[in-house]
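Colleague: Structural data only, the sequence is not supplied:
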């Protein structure tokens, strides 16, 4: 749990560093992922985790890579709080996609969670109604959508560490291959200071946290990982406010509270359902 908390804290520094770098968001995402891919590849080599090249890992990697590009772009166009909280709508998209494409029935309490989160999302669009902020909010939602697709693809592949870690590695490689050449065209200058900031993002904000997550997930329950991981959307705007002075509007703050509460409820509901199915009651066992 401590490793997961440290992981979430390191994830949360993305907003302030992205704000400090003047590059194109695609170049930021690509440069960050290039360094993170090297860190993750080294970890997989030392841990003897094989690279699985299959449809699940490749498609999951592309989905996560698109999420990376959308998230960094959202940070440039809207507030860090909006970008990170809207990305955390991924569990809501998991429920919707599972119902539409995997033909899984949504229960009434799950539908209530979806509707509550949707109401929270709408509040984000009542603040700072400039074209840039609206576009940033949509990109934040897209980041959550593609993140949910990645989770579903990895879930369909089963509890396979190799496929999961390979998917994350492929995501960084895809982001670097797309982000660096495209972003370089729209970047006027590159300073030594900004290169150092990219190194921090690649090593300490993405590379090491994913290693910590991989270790923590072995002994920390999915519910605990999900709930502790919510330190990221809580801390991310705090760092940006303290070091950059950016603050979300009142409607966005209210929307953030609703979305985070809805996602937390979904995590608890999902965990309870899994425990019930895994440890049935005496009545269910006798029947």
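Modeller: Everything's here; your move. None of the values given here were measured: they were computed from a predicted structure.
Colleague: contacts and neighbour counts: CA atoms only from here.
Modeller: OK.
Colleague: got the residue ranges for the helices in the stretch 101-250 of the chain?
Modeller: In the stretch 101-250 of the chain, the helices defined using DSSP state H, counting those that start in this stretch lie at 108-124, 131-156, 161-185, 192-200, 208-219, 222-229, 231-244, 250-278.
Colleague: Pipe those into TSV and attach distance to residue 1 and mean neighbour count per row.
Modeller: Converted to TSV, the helices of the stretch 101-250 of the chain look like this (distance: least, C-alpha to C-alpha, whole Å; neighbours: other C-alpha atoms under 10 Å):
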stretch	distance to residue 1	mean neighbour count
helix 108-124	26	18
helix 131-156	21	22
helix 161-185	19	22
helix 192-200	24	16
helix 208-219	7	17
helix 222-229	7	18
helix 231-244	12	20
helix 250-278	16	17
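Colleague: Nearest to residue 17, out of the ones you listed?
Modeller: Within the helices of the stretch 101-250 of the chain, the stretch nearest residue 17 is helix 192-200; the backing value is 6.6 Å (C-alpha to C-alpha).
Colleague: For the helices of the stretch 101-250 of the chain, give me JSON lines that also has distance to residue 88.
Modeller: Formatted as JSON lines, the helices of the stretch 101-250 of the chain follow (distance: least, C-alpha to C-alpha, whole Å):
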{"stretch": "helix 108-124", "distance to residue 88": "10"}
{"stretch": "helix 131-156", "distance to residue 88": "6"}
{"stretch": "helix 161-185", "distance to residue 88": "18"}
{"stretch": "helix 192-200", "distance to residue 88": "23"}
{"stretch": "helix 208-219", "distance to residue 88": "17"}
{"stretch": "helix 222-229", "distance to residue 88": "10"}
{"stretch": "helix 231-244", "distance to residue 88": "8"}
{"stretch": "helix 250-278", "distance to residue 88": "8"}
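Colleague: Among those helices, which comes closest to residue 60?
Modeller: helix 131-156 (4.5 Å).
Colleague: Pull the distance from that closest one to the chain's centre.
Modeller: Taking C-alpha atoms, centre = their mean, to the nearest Å, one finds helix 131-156 lying 8 Å from the centre of the chain it belongs to.
Colleague: Would you agree residue 258 is in contact with residue 117?
Modeller: Yes: Residue 258 is in contact with residue 117 according to C-alpha atoms under 8 Å; the separation is 6.4 Å.
Colleague: still on that earlier bit, quick one: which of the helices of the stretch 101-250 of the chain is nearest residue 30?
Modeller: helix 161-185 (3.8 Å).
Colleague: what packs against the closest one?
Modeller: Counting contacts by 3 or more C-alpha pairs under 8 Å, 6 or more residues apart in numbering; DSSP states H and E, the secondary-structure elements packed against helix 161-185 are helix 25-46, helix 55-77, helix 131-156.
Colleague: this is the comparison structure:
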């Protein structure tokens, strides 16, 4: 796969990820935990079918039975991300959820510094400060409008928190695997996360209310918004550098806000736009400077 094709496919991934908000606004009867259950359940079914076709049912079952502890912990992180995201969408605007989730790259950098002893450059600390100010601005204004908005943003914060934990765990697992300790299977972890999310939310979603219209939309989310992009992004990590993936992944925020604005009439508030601009400026600036840093170092050598 060429670099240009990988970049184009990563754009497709962000487009698919950004569909959840606008689709959820067109549901008729499914609400809260039921939305999460059906999306995770359809995601699990799609991944089961895809992985069984790629590896064979017997091999997949063996990987599930022999999955190491790191894969199960990663699965719990995925389950948290799947569950918290859809719950947050039922409590606050899509823009608030997506901008809060955009903190993922910076939280990952912090966790890598704390748990993997990765040194952070000054640009990252500056970006953390600016992004934190943007989130504080959003929280401050949303709290004036009622408890639902900031409660939804608080739940949404679990998504980048779980994502940062997951990425840190995967980096540690790769390090251990490279030393002969055995790594985990990323796709199996995603499958486990979908199964855990569906199992945990089913009792809370009962009795189920979704009709044919809602099930069609939720099946589309499970297949096209979760399963397919997860398969793609794992493949793309072999071609694209981590800063490139993080930078391109930020487009989910812009696409998601745009789709709900155009497709559901959900215009972002001025506070969300201002706070989101601060967060995106911090993240994009941090990633762009990170991409240029190796070039400067090479010129100096």
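Modeller: On my side now, so go ahead. What you see is a predicted model; the values in this text were computed from it and never measured.
Colleague: Would you report the TM-score computed for these chains?
Modeller: Once the chains are overlaid, their TM-score stands at 0.87 when taken by TM-score structural alignment, normalised by the length of structure 1; 278 aligned residues with a C-alpha RMSD of 2.5 Å.
Colleague: before we move on, the earlier item: for residue 174 of structure 1, find the nearest of the helices and strands packed on helix 161-185 of structure 1.
Modeller: Ranking those by their distance to residue 174 of structure 1 (criterion: C-alpha to C-alpha) puts helix 55-77 first, at 6.0 Å.
Colleague: Over which residues of structure 2 does that closest one lie when aligned?
Modeller: In the comparison with structure 2, helix 55-77 of structure 1 aligns to the range 69-91 (TM-score structural alignment).
Colleague: can you list contacts of that stretch?
Modeller: Contacts with stretch 69-91 of structure 2, where a contact means C-alpha atoms under 8 Å, 6 or more residues apart in numbering, come from 21, 24, 31-33, 35-36, 40, 97, 148-149, 151-153, 155-156, 158-160, 162-163, 165-166, 169-170, 173, 184-186, 188-197, 201.
Colleague: Could you rerun that using 6 Å?
Modeller: By C-alpha atoms under 6 Å, 6 or more residues apart in numbering, the residues outside stretch 69-91 of structure 2 that reach it are 32, 36, 148, 152, 155-156, 159, 162, 166, 184, 189-190, 192-194, 196-197.
Colleague: Show me how far it is from its chain's centre.
Modeller: For stretch 69-91 of structure 2, the distance between its averaged C-alpha position and the chain's averaged C-alpha position is 9 Å (C-alpha atoms, centre = their mean).
Colleague: what does stretch 159-168 of structure 1 give?
Modeller: 16 Å.
Colleague: again with stretch 51-59 of structure 1
Modeller: Between the centre of stretch 51-59 of structure 1 and the centre of its host chain there is 19 Å, according to C-alpha atoms, centre = their mean.
Colleague: can you check stretch 86-106 of structure 1 too?
Modeller: If you compare the mean C-alpha spot of stretch 86-106 of structure 1 with that of the full chain, they lie 15 Å apart, counting by C-alpha atoms, centre = their mean.
Colleague: do stretch 14-21 of structure 2 as well
Modeller: Mean C-alpha position of stretch 14-21 of structure 2 versus that of the full chain (C-alpha atoms, centre = their mean) differs by 10 Å.
Colleague: corresponding residues in structure 1 for that stretch?
Modeller: Using TM-score structural alignment, stretch 14-21 of structure 2 corresponds to residues 8-15 of structure 1.
Colleague: neighbouring contacts of the matching stretch?
Modeller: Surrounding stretch 8-15 of structure 1, the residues in contact under the criterion C-alpha under 6 Å, 6+ apart are 80, 205, 229, 231-232, 235-236.
Colleague: What residues in structure 1 pair up with stretch 154-163 of structure 2?
Modeller: Counting by TM-score structural alignment, stretch 154-163 of structure 2 sits on residues 138-147 of structure 1.
Colleague: which one of the helices and strands packed on helix 161-185 of structure 1 lies closest to residue 199 of structure 1?
Modeller: helix 25-46 (6.8 Å).
Colleague: Return the set of buried residues in that closest one.
Modeller: Residues of helix 25-46 of structure 1 classed as buried by neighbour count (16 or more other C-alpha atoms under 10 Å): 25-41, 43-44.
Colleague: check which helix or strand covers residue 91 of structure 1.
Modeller: Residue 91 of structure 1 is part of helix 90-100, with elements assigned from DSSP states H and E.
Colleague: helices and strands around that helix, which ones?
Modeller: With contacts taken as 3 or more C-alpha pairs under 6 Å, 6 or more residues apart in numbering; DSSP states H and E, helix 90-100 of structure 1 sits against helix 131-156.
Colleague: The helix it packs on versus helix 55-77: what angle between them?
Modeller: Relative orientation of helix 131-156 of structure 1 versus helix 55-77 (axes from the mean of the first three to the mean of the last three C-alpha atoms, to 10 degrees): 160 degrees.
Colleague: I'd like to know how many residues surround residue 145 of structure 2.
Modeller: Neighbourhood size, residue 145 of structure 2 [other C-alpha atoms under 10 Å]: 10.
Colleague: how much space between the residue nearest to residue 118 of structure 1 when sequence neighbours are not counted and residue 155 of structure 1?
Modeller: What sits nearest to residue 118 of structure 1 in space, not counting adjacent residues and going by C-alpha to C-alpha, 6 or more residues apart in numbering, is residue 259, at 7.9 Å. In this view, residue 259 of structure 1 and residue 155 of structure 1 are 23 Å apart by C-alpha to C-alpha, to the nearest Å.
Colleague: Next: residue 117 of structure 1.
Modeller: Applying C-alpha to C-alpha, one obtains 23 Å for the distance of residue 117 of structure 1 from residue 155 of structure 1.
Colleague: Can you find the partner of residue 95 of structure 1 in structure 2?
Modeller: When the structures are aligned by TM-score structural alignment, the residue of structure 2 matched to residue 95 of structure 1 is residue 109.
Colleague: now residue 199 of structure 1
Modeller: In structure 2, residue 199 of structure 1 lines up with residue 219, judged by TM-score structural alignment.
Colleague: Its match and residue 40 touch, don't they?
Modeller: No: proximity of residue 219 of structure 2 to residue 40 does not meet the contact threshold set by C-alpha atoms under 6 Å, at 9.2 Å.
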